[in-house]
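**Q** need a structure here:
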Amino acid sequence: MVGSLEQATMRKVAWRLVPFICLLYFIAFIDRVNIGFAALTMNKDLGFSSSVFGFGAGVFFFGYFLFEVPSNYILDKVGARLWIARVMITWGMLSGAFAFIQGETSFYVLRFLLGAAEAGFFPGIILYLTYWFPARYRAGVVSLFMAAAPISVLLGSPLSSALLEMEGILGLHGWQWMFIVEAVPAVILGVVVLFYMTDRPEKATWLADDQRAWLVAEMNEERSRKQVHAKHSLLGGMTDIRVLALALIYFGTSAGLYTLGIWAPQIIKSFGLSTFAVGFLNAVPPTVAVIAMILWARHSDRTGERTWHVVIACLVAAAGLLLAGGAASTVAVVAALSLVNIGISSAKPPLWAMPTMFLSGSAAAVGIATINSIGNLGGFVGPWAIGWIKDKTGSFTGGLIFVAALLVLSAIVTLVVARAGRRAEPASTVAR
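**A** Here you go, the predicted model:
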């Protein structure tokens, strides 16, 4: 009876929450990386060099870094419904404002403000999922949520390239139309969040009484099991050495993710393709990545193993970047970028299953935000390095090698963390 009640409850929770938060992340990721498609025409219109564009694209993560931890702490206190709505509405308005940038300064300022506005969304959702899904479900659910990122590239690439064709309509450039059109859904969905999201299982009137009672009891029991080892203080969540190590691991994966999101269209276009063709070819790598990520995360959940699922994925992504740097044809570069997508996407769900094994309460809120804020600085370093090295060498190769090295470092740190965990807590699932 309990087994059937659990299955029915988790199925209902998953269908209620996961598609909706996937939609939110889908929109978030499009607004975060559509700058990569805008660059195909915007850089020439505004006179941006590769260095200027790379720095401006990456400065988003300075705002993200500064406001991530306080944003997630506020979410834990006021509830996901209000805070996620605030995040989405403000980032939507700022994303639309990119249509009116005039030069380097306005570009840098708006990218910084967009990062500050969006801070707290991703770690907030990761934290939100820990309120609703027991640990044994978590990597699989996170993989479904994170599938929205490659799917946004899959669907957003042709859309963005099509919007760029609106050049001259009502006196606006195509890239201006792209920013305006793609910003609207964030504002609309921000309002929808206020009416659709439920903060905690205790408030889930859409669950049957026995389902709600089972889920509340299950989550309370899981929290109680962590009482002995879990850290609960704010300072503990920010300064735990495992949190800082996971942030370093995430740094490399973020550098890889945003190298793809921001530079992949230009890397593909360097083979002499039209903007429209770039849109469709850029959609190929995330298509295979979505399938690989979900299967990889389910295998991680089924085996309970996290470390090697992160390590292998990081190394696959690094190999893909090295191959992309030496690619001599369109087919070769798309195949290499597919490997990068598979590796980056597959590393993240098992990685995000780790923090809540040793953090609880407010410490989990700030710990997850700390990992995401520090780790996402890789989203600045990767794109900036690609642009700076390309200006110096005239090629993407050196920058791709640099980002590949960061991913190899992520793999090494993951192994070090696992080994240290086995020594400190032989029975802990953290080191599995």
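
**Q** all contacts plus neighbour counts: C-alpha atoms, from now on.
**A** OK.

**Q** Pull the number of nearby residues for G236.
**A** Applying other C-alpha atoms under 10 Å, we find 18 residues neighbouring G236.

**Q** give the contact list for it.
**A** With contacts taken as C-alpha atoms under 8 Å, 6 or more residues apart in numbering, G236 has the following neighbours: A363.

**Q** how far is the helix or strand hosting it from where the chain is centred?
**A** Here G236 sits within helix 234-239, counting by DSSP states H and E. Offset of helix 234-239 from its chain centre (C-alpha atoms, centre = their mean, to the nearest Å): 22 Å.

**Q** Assess the claim that E182 and D31 are in contact.
**A** Yes: in this structure E182 lies within contact range of D31 using C-alpha atoms under 8 Å: 6.8 Å.

**Q** here's the other one to compare against:
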Amino acid sequence: MLIEDSASPRHVGSPADIDGEAQALERRLARRLLPPLFMVSLLCQLDRSNLAFAALQMDAQLGFSKTIHGLGSGLFFVGYLAQVPANMVCLAVGPRRWLPGLLVAWGCIAACFAGVRGVRSFLALRLLLGVAEAGAYPAIFVWLGAFFTPRQLGPAFTWVTTATAVAGLLGAPLAACLMSLDGALGLEGWRWLFLVEGFAPVLLAAALPFLLPATPLTAAFLAPAEQQWLWRQLQGEPGVELVGPPTAAAPAAATTTAAAAAALVEAAGAETAAADAGAAAEAAARRPLLPPDRDDSAAALPGGAATTATAGKAAPHKARPFGGGGALRAAIRGGLLDRRVYHLAAVMMLIDVVMNAANFFLPMIVRAVITGQFANEGGSGGGGRGGGGAAALNIRAALLSALPFCAAAVAMVANAHHARARDERRLHTALPMVATALALAGTPALVALGPAPALLGLSAAAAGIWAVHGPFFSWPAALLDRQPAALAFALIKSGGAVGGFAGPLAVGAMADVLGGWGGAMLLLAGCALACAGLVLVFDDRPRR
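**A** A predicted model of the protein is given here:
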């Protein structure tokens, strides 16, 4: 084994051997960490987007127009604007505590949709669901950042967020099955859908702390030498020779450095002092995203023995998980005051305009395609109880909606791997958006040729819009240090929340006003094309 414990003879092999062992460790981390977080992402997406399938019955039974449906879909993302403060809480308490709590909260809220009786309760619950889910993906990003390097973080996060497409693929037949329970125990099928899919996150919340370690130092599936080596790598110390147990002095040194940086900033007596303070604070911010949980202070060292610094009361640095005031200021300066982050937030806004409009209206659009009402669909469609033909049509539309999501899942993984292999992000983000724009603009013409060509066009559009996730979300980690990247990620996702609100609302209103879906397709095509243009002019050159 090339990664040695400090107590044993040091053995450093060839670069190829070292790379091979590091890659094997990365694969082992992926096998143990990604499946549970994939399930979190899957349930998160199911509970936010099951409205698209429930609406096939619910809108007609409750008398909701497409505008109300779009408003409810979009209000979720108003609550989603809480991502930046939610991520600050996550960095303070650790995702091992934060994420299970979020699962319980949004699961209970999602189940409450089964009791919706009118517009007010529907809109209020959608807003609350957005607030509850706001911290989920930033917490996943933080948790992954505690185990994967910036280069590994993009593909790892992509595998987790592939669940957004898989949720449509699996959610379609699941929704069809649950809606077929229409009338069982006196409940409509859409109420069964919300009840069952809302209960699942609560079960996962109970299991999650046992499935995932808090830090590399508490990962029981890693050998002690691997834990120590990975911890050193994530702290930015180069080279395989940096092995051996981490000491209590290391975190303390980071805190001391940050405190010295803060003092220098406050003194601000000379330009050189300010420059040294900024450099020291940036260095302190480079430590891993996730501080060891306070409950794991003793277990965080090999053998579980507490050091002098960790025995008794918690060490001071644990009460200040950002590494001190200077490091926090550096993280905010790097993550929230960088103009590139706002450029990426604008790109994310346009991505989410298109993606969430597809998420929440695809089953309705598919139903319009197979009934020949794409250009002129009256009312909210079928779905009332007692209409056997309408119920069968809704189930068929739900099942066919899985096809675009299947294409999206394949494209998402394939594009992420190709982007990583080429170490290129710009074209791997822009070109799929151009393909999405062409597919959406061509959908009205394809509908005239029949349902099969139309579904093919919708599948191409979904593949393009979901394919951008891997290369796009690897940008923050590539441009910024760990803690700034975590805050930048939350800000970028908040930009997406603006698009998530505007997209479904605009599409629903246009469908009501125009009586069909053609105008909405052209609007979304324009947004996709504008997004590609913003990506092409993005300045991702490293700062000097």
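
**Q** what TM-score comes out when they're superposed?
**A** With the length set by TM-score structural alignment, normalised by the length of structure 1, the two chains reach a TM-score of 0.93; 422 aligned residues with a C-alpha RMSD of 2.1 Å.

**Q** Trace I412 of structure 1 over to structure 2, please.
**A** Aligned by TM-score structural alignment, I412 of structure 1 pairs with G533 of structure 2.

**Q** was I right about that match contacting T429?
**A** No: G533 of structure 2 lies out of contact with T429 (C-alpha under 8 Å); the separation is 10.4 Å.

**Q** need the strands for structure 2, in chain order.
**A** For structure 2, no strands are identified by DSSP state E.

**Q** Give me the spatial nearest neighbour of the residue nearest the centre of it, chain neighbours excluded.
**A** Nearest to the mean C-alpha position of structure 2, counting by C-alpha atoms, centre = their mean, stands Y137 at 3.8 Å. Closest residue to Y137 of structure 2 apart from its sequence neighbours, by C-alpha to C-alpha, 6 or more residues apart in numbering: S41 at 7.5 Å.

**Q** which one in structure 1 is aligned with that neighbour?
**A** Aligning on TM-score structural alignment places S41 of structure 2 opposite Y25 in structure 1.

**Q** how close does that match sit to S362 of structure 1?
**A** In this structure, Y25 of structure 1 lies at 23 Å from S362 of structure 1, with C-alpha to C-alpha, to the nearest Å as the measure.

**Q** so the residue nearest to Y137 of structure 2 sits right up against A165, yeah?
**A** No: in this structure, S41 of structure 2 is not within contact of A165 by C-alpha under 8 Å, at 10.3 Å.

**Q** Looking at these two, which is more packed in?
**A** For S41 of structure 2 against A165, the residue with the higher neighbour count under other C-alpha under 10 Å is A165, and the figures read 27 against 21.

**Q** Name all residues that make contact with the equivalent of Y258 of structure 1 over in structure 2.
**A** Under the alignment defined by TM-score structural alignment, Y258 of structure 1 corresponds to N356 in structure 2. Neighbouring residues of N356 of structure 2 by C-alpha under 8 Å, 6+ apart: 500, 503-504.

**Q** Try it again at 6 Å.
**A** Counting by C-alpha atoms under 6 Å, 6 or more residues apart in numbering, N356 of structure 2 makes contact with G500.

**Q** Also S360 of structure 1?
**A** With C-alpha under 6 Å, 6+ apart, S360 of structure 1 has these contacts: 230, 232.

**Q** ditto for the one 10 residues further on
**A** By C-alpha under 6 Å, 6+ apart, T370 of structure 1 lies in contact with V69.

**Q** That one pairs with which position in structure 2?
**A** In structure 2, the residue paired with T370 of structure 1 is L491, using TM-score structural alignment.

**Q** ok, now L359 of structure 1?
**A** Taking TM-score structural alignment for the superposition, L359 of structure 1 sits opposite L480 in structure 2.

**Q** what's the answer for W177 of structure 1, then?
**A** Taking TM-score structural alignment as the criterion, the aligned counterpart of W177 of structure 1 in structure 2 is W192.

**Q** Leaving out the residues flanking it, which one is nearest to its match?
**A** Spatial nearest neighbour of W192 of structure 2, excluding adjacent residues (C-alpha to C-alpha, 6+ apart): L178 at 6.1 Å.

**Q** and if you look at R191 of structure 2?
**A** Distances taken as C-alpha to C-alpha, 6+ apart place A114 nearest to R191 of structure 2, at 4.3 Å, with adjacent residues excluded.

**Q** and the one you found, what pairs with it in structure 1?
**A** Pairing criterion TM-score structural alignment: the partner of A114 of structure 2 within structure 1 is identified as A99.

**Q** Show where stretch 201-217 of structure 2 falls in structure 1, residue numbers please.
**A** Counting by TM-score structural alignment, stretch 201-217 of structure 2 corresponds to 186-202 in structure 1.

**Q** Now do the matching stretch: everything it contacts.
**A** 79-81, 85, 88-89, 92.
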